[in-house]
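J.: Sequence first, then the predicted structure, then my questions.
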Amino acid sequence: MKLFRQSLILTLLLIVLCSVLYPLAILGIARLAPGAGEGQTLSRHGRVVGYARLGQRFQRPEYFHSRPSAVDYNAAGSAGSNKAPSNPEYQALVRARLDTFLRQNPGVQAAEVPAELLTASGSGLDPDLSPRGVLVQVARIARLRGVEAEKLRALVQQQTESPLLGLLGPARVNVLRLNLALDELAPLRR
C-alpha cells in the first residue's frame, strides 16, 4: 500500500508539473518575445498582411518570389518533402521550377539560380532567402515596375539581415518585408 501511495503522489506531482506549471512557464516566456507569443504580424495601411516568420506565396511577377513550399505555405502542416534528390518525381518538380524561373527571368542562366529558389525548406515555411536568391530576381522586377535595378539592389541591401552576432548563420532577406518595402519604393502602376 505504501508503494501505491508513493506512486500516486509522484504521478500527481508530475501531472501538475508537466501539464500545468511547465506550459504556464513557456507561455510566460512567450509573452516576453516579440509579438507576445502571437507571432510577428506585418501590417500595411492598418491591415495585417502576413507573419514575419512564415513564408508566403508571391506569384505575381512584379514581386520577389519566396522559396517554394512542400506544404503550400500552410502553417498548420509544417513539413518538408519526403522525396530524395534521386527521386524522379522530385527531379521533375525541381526541373519544372527551374524552367518556370528561367521563363519569368529572361537573361538569367540556369547556373545563376540558387538551389533555394528550386527546393523547399525543411519546414516548408521558410520566410527568408539569401541575398543571392533575391538579387537574381532584380532584373525582372526592375523591368516590370519601371524602376532602376540599382535602386532595387540598394533596397535589397537595406533589407538584408546580418548573421547573428556577425557570424552565426547566413545573411538573409525576409521576402514579405522586402515586398512591402518594394511597394513603398515603387508602387504598382494600375
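T.: In hand now; what should we look at?
J.: all contacts plus neighbour counts: C-alpha atoms, from now on.
T.: Noted.
J.: what does the one helix or strand Val94 maps to rub up against?
T.: According to DSSP states H and E, Val94 maps onto helix 88-104. With contact meaning CA atoms under 8 Å, 6 or more residues apart in numbering, helix 88-104 is reached by 61, 83-85, 108-110, 113, 118-119, 140.
J.: let's see it at 6 Å
T.: Leu118 (CA atoms under 6 Å, 6 or more residues apart in numbering).
J.: Going along the chain, name the strands of this structure.
T.: Ranges of strands in the chain, per DSSP state E, are 41-44, 47-51, 128-129, 160-161, 172-174.
J.: Now the most centrally placed residue in the chain: closest residue in space that isn't a chain neighbour?
T.: Taking CA atoms, centre = their mean, the centroid of the chain lies closest to Pro127, which sits 1.2 Å from it. Counting by CA to CA, 6 or more residues apart in numbering, Pro127 lies nearest to Gly55, which is 3.7 Å off, once chain neighbours are set aside.
J.: what's the burial count for the one you found?
T.: Neighbourhood size, Gly55 [other CA atoms under 10 Å]: 26.
J.: what about it, distance to Val173?
T.: Distance of Gly55 to Val173, computed by CA to CA, to the nearest Å: 12 Å.
J.: do Leu102 as well
T.: With CA to CA as the criterion, Leu102 and Val173 are 21 Å apart.
J.: and what of Gln158?
T.: Here Gln158 is placed at a distance of 9 Å from Val173 (CA to CA).
J.: Pasting the second one now:
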Amino acid sequence: MKSSKGVLRPAIVSLLLMTVLCGVLYTAAVTGIAGIFFPAKAEGSIITVTLKDGSRKEYGSALIAQEFTEAKYLIGRPLGTSNLSPTSTEQKEIIEKRIDWWHNLDPDNRRDIPSDLVMASASGVDPNISPAAADYQAERIAQVRGIKVEDVKKLIDKYTTGAFLGIFGEKAVNVLKVNLALDGLL
C-alpha cells in the first residue's frame, strides 16, 4: 500500500503543471498571437475619438452594446437576456411594454416594429441591430435633430456591415458608431 505522500505528489505535480500550461502559457500565447494579428480586437475594439482640443476620448467597444434611450439617437436592442419561453405570458407582457415604449417615444411612427427592437439578443449585449430596425428609426432621428432623413440613412449605410464572407449571418448596423457619427465624432 502506497503512503499518502506517494499518492498526493503526482496529483499536486499534475495540478501545478496543468495550471502553468493551460492557465499561463496557453493564455499568454493566444493573447500574444491575437495582439499581433488582430490588435484592435485584442484590445477590445475600443472606439477612441480625437476631440477638437486634441485630447482623445474612449466611447466604448464596438463589440458591446451601449444603452441609448434619447429620441435623437439610434436605439439598440433591449439589454439583458431572458430564459422565458417565447410563448409565456410574462414574455408577452415584457414585449408589449417594449412596444408601448416605442410608441410613446415615436407616436407618429405606426409601422411594424422590427423584432430586434423588442427582444433581447442571446448575449444580452449585442451592439448591432438589423438594417430594418435602423430604418424604422431614421425619420424620428432626422426630425429631432433637424436634418434630412437621407443624411441619417447615409450614416446608417456607412456603419452597416455585410454577412461574414458574404454568406454567414446577416447585415448589421453598429448602433454606437452611428450615434457617434450623428454627434459628429466619427
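T.: That came in fine, so what should we check first? Bear in mind that the values here come from a model prediction, so they are computed numbers and not experimental data.
J.: tm score of chain vs chain?
T.: Aligned and superposed, the two chains score 0.83 in TM-score terms (TM-score structural alignment, normalised by the length of the second structure); 175 aligned residues with a CA RMSD of 2.3 Å.
J.: For the residue nearest to Pro127 of the first structure, what is the corresponding residue in the second structure?
T.: Aligned counterpart of Gly55 of the first structure in the second structure: Ala65 (TM-score structural alignment).
J.: I'd say the residue nearest to Pro127 of the first structure and Asp128 touch.
T.: No - using CA atoms under 6 Å, Gly55 of the first structure is not in contact with Asp128, being 7.3 Å away.
J.: residues touching His65 of the first structure, list them.
T.: Going by CA under 6 Å, 6+ apart, His65 of the first structure touches Phe58.
J.: Same question for Asn128 of the second structure.
T.: 172-175.
J.: In a markdown table: those, plus distance to Ser4 of the second structure and neighbour count.
T.: Formatted as a markdown table, those follow (distance: CA to CA, whole Å; neighbours: other CA atoms under 10 Å):
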| residue | distance to Ser4 of the second structure | neighbour count |
| --- | --- | --- |
| Ala172 | 59 | 21 |
| Val173 | 61 | 25 |
| Asn174 | 59 | 25 |
| Val175 | 60 | 29 |
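J.: Nearest to Glu150 of the second structure, out of these: which one, please.
T.: Val173 (16.1 Å; CA to CA).
J.: Quickly note the distance from the closest one to Leu155 of the second structure.
T.: 10 Å.
J.: circling back to that earlier point, might you calculate how far the helix holding Val94 of the first structure sits from the centre of the chain?
T.: 20 Å (CA atoms, centre = their mean, to the nearest Å).
J.: Same check on stretch 62-81 of the second structure?
T.: The chain centre lies 8 Å from the centre of stretch 62-81 of the second structure; the measure is CA atoms, centre = their mean.
J.: Likewise for stretch 151-167 of the first structure?
T.: 16 Å.
J.: Buried residues in that stretch, which are they?
T.: 152-153, 156, 159-161 (16 or more other CA atoms under 10 Å).
J.: ok, the closest residue in space to Arg44 of the first structure that isn't next to it in sequence to Val48 of the first structure distance?
T.: Using CA to CA, 6+ apart and skipping the chain neighbours, the partner closest in space to Arg44 of the first structure is Leu180 (7.8 Å). According to CA to CA, Leu180 of the first structure and Val48 of the first structure sit 12 Å apart.
J.: ditto for Ile26 of the first structure
T.: For Ile26 of the first structure relative to Val48 of the first structure (CA to CA), the value is 26 Å.
J.: Could you do Phe58 of the first structure as well?
T.: Distance from Phe58 of the first structure to Val48 of the first structure, by CA to CA: 16 Å.
J.: And stretch 106-113 of the first structure, what's buried?
T.: Under 16+ other CA under 10 Å, the buried positions of stretch 106-113 of the first structure are 108, 113.
J.: Cheers, nothing more for now.
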